[in-house]
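> A structural model of the following input is requested.
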Amino acid sequence: MSPKHRVVICDDHSIVREGIKQVLASNPGLEVVGEAAGGLEGLALIAKVKPDVVVTDITMPEMNGIDLTKELAKEFPEIRVVILSVHSRKTFILEALKAGARGYVLKDSAGEKLLDAVEAVLAGESYLDSPVAGHIVDEFVKMPSPVEPAGGGETLTDRERQILSLVVEGFSNKQIAEKLFLSPKTVDNHRAKIMSKLGRRDVIGLVKYALATGLVDPDTWGR
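Predicted structure coming up:
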């Protein structure tokens, strides 16, 4: 039996922490190994138990979730962070991503999206809730972005463009595999080739490329 992935929850409301545990319990491969009501308490707990993933709110006493994420990025860069917050303003979202968060989910859709986000970041992906993705698009369309691939200049195949469009829409490798009737491993291989061809290292870079090349429509994507 494969070892379970370990999760720590940081939120100052006990009822929210309990709800998160119930959502994560639907995946038998996940184990909640600790919870904290504040950022400093969470940092001390994380240093002790060394989880694979941290699910954290932004607004917390002593240390907020963005500052906690920054500390984790410095001290434990291998730990993935998923932000679960009521804040949908792009300033919060961008700060969280800059701090090192790999996922961002709004609390009002947590029941549907949180488990997908945790599974995605464990698979080495990033995850943005759909309304969150819309705000990121709004920010990026204001910025110049190179249209040409930053890698070796190779063009994408039709299948790679199809997978790229699903990636930037926020689908995980597992979900893409189900939609296209492929194995998750095949999708993972395609995704690696896409990143290599385009010279992008993360989903944000893929979003910028997709917007610049017209692969996705900035007026409707993420809405």
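
> rest of the way, CA atoms for contacts and neighbours
Will do.

> run the chain-centre distance for the helix or strand containing I93.
Using DSSP states H and E, I93 falls within helix 90-99. Put simply, helix 90-99 sits 12 Å off its chain's centre (Cα atoms, centre = their mean, to the nearest Å).

> now for the helix or strand following that helix, which elements pack on it?
Using DSSP H and E, the helix or strand that follows helix 90-99 in sequence is strand 103-106. Contacts defined by 3 or more Cα pairs under 8 Å, 6 or more residues apart in numbering; DSSP states H and E place strand 103-106 against strand 80-85, helix 90-99, helix 110-122, strand 127-128, helix 130-140.

> now the ones you listed as TSV including mean neighbour count?
Conversion of the helices and strands packed on strand 103-106 to TSV gives the following (neighbours: other Cα atoms under 10 Å):
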stretch	mean neighbour count
strand 80-85	27
helix 90-99	18
helix 110-122	21
strand 127-128	28
helix 130-140	19
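
> another sequence for comparison is provided below:
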Amino acid sequence: MAKTAVKSPPQTPPANPNPVAAPAKRRVLIVDDHPIFRNGISQLINHEADLHVCGEICSAAHALTAVDELKPDIVVLDISIQGTNGIELMKSIRALHPVLPALMVSMHEESIYAERALRAGARGYVMKAAPSEKVIEAIRRVLSGSLYLSDAIGGRLLDTFLNGRGSNVGSSPVEQLSDRELEVFRAVGEGRGTREIARSLFLSVKTVETHRAHIKDKLQLKTAPELVRAAVEWVNREANL
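The predicted structure is shown next:
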């Protein structure tokens, strides 16, 4: 009588003693006072396999605390935020966390603000109107240790470096203003008076008046009404870019 072959049970492959852990997602902190933008960019980032939004902050007052508590790998911030502006906040982040990379994502014209952002410590600047893939590309570029700028601004800064020319050559007179003067100029164009500007920027009225005087000199404006008119026109023009 033929013997029935006995089948051995299927062998379970041995467990990998050294499993390869999935790479950790890079943590992104968003600092922006526009809820719609914060929500949109957070969704965009969280759809990426290698990125994760670890926090959303709307004001400068909470941004530095969030950096300490959340330990992001990169900060993405706007120029316009509650309590100060992104340039001044960038300077504070840079002073306290000199190796933390940051990317400025803003609606404001890069020809005015990109170089200022880099001087303040940001590693890149991208317009909010840019395609979403450009924003993700910029984040990854900055995380890798590189700079990110549009071709136009990158070429301009390279030309400045190679030819040893000042960055204001052939540019708008507004670019001659210091970071604080530009902040005051924008506030004037938004219809804010001297005392309101002083309160919002934590400056004395006298300091704001001094900034206004310097702005008039640099822009060759003679009177306060001329300053207001020029500031309003500039703010409106930038809003329509």
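
> TM-score of the superposition?
Once superposed, the chains reach a TM-score of 0.60 (TM-score structural alignment, normalised by the length of the first structure), with 145 aligned residues with a Cα RMSD of 2.1 Å.

> which parts of the first structure are helices?
Using DSSP state H, the helices of the first structure run over 14-24, 39-49, 65-75, 90-99, 110-122, 130-140, 158-168, 173-180, 184-198, 203-213.

> the second structure: matching residues for the second one?
Taking TM-score structural alignment as the measure, the second structure aligns residues 60-70 with helix 39-49 of the first structure.

> list the contacts for the spatially most central residue of the second structure?
Centrality entry for the second structure: nearest residue to the mean C-alpha point is M104, 1.6 Å, by Cα atoms, centre = their mean. With contact taken as Cα atoms under 8 Å, 6 or more residues apart in numbering, M104 of the second structure is in contact with 76-79, 86, 117, 122, 124-126.

> equivalent analysis for G65 of the first structure, please.
So G65 of the first structure contacts 39, 56-59, 83 (Cα under 8 Å, 6+ apart).

> go ahead and confirm I194 of the first structure touches V167.
No - using Cα atoms under 8 Å as the test, I194 of the first structure is too far from V167 to be in contact (10.6 Å).

> where does K216 of the second structure sit: helix, strand or coil?
Counting by DSSP: H, G, I helix; E, B strand; the rest coil, the backbone at K216 of the second structure sits in helix.

> neighbours of it, how many?
K216 of the second structure: 18 surrounding residues under other Cα atoms under 10 Å.

> gap between it and N85 of the second structure?
Using Cα to Cα, to the nearest Å, we find K216 of the second structure at a distance of 22 Å from N85 of the second structure.

> quick revisit: in JSON lines: the contacts of G65 of the first structure, plus distance to L198 of the first structure.
Formatted as JSON lines, the contacts of G65 of the first structure follow (distance: Cα to Cα, whole Å):
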{"residue": "G39", "distance to L198 of the first structure": "37"}
{"residue": "T56", "distance to L198 of the first structure": "32"}
{"residue": "D57", "distance to L198 of the first structure": "33"}
{"residue": "I58", "distance to L198 of the first structure": "33"}
{"residue": "T59", "distance to L198 of the first structure": "36"}
{"residue": "I83", "distance to L198 of the first structure": "28"}
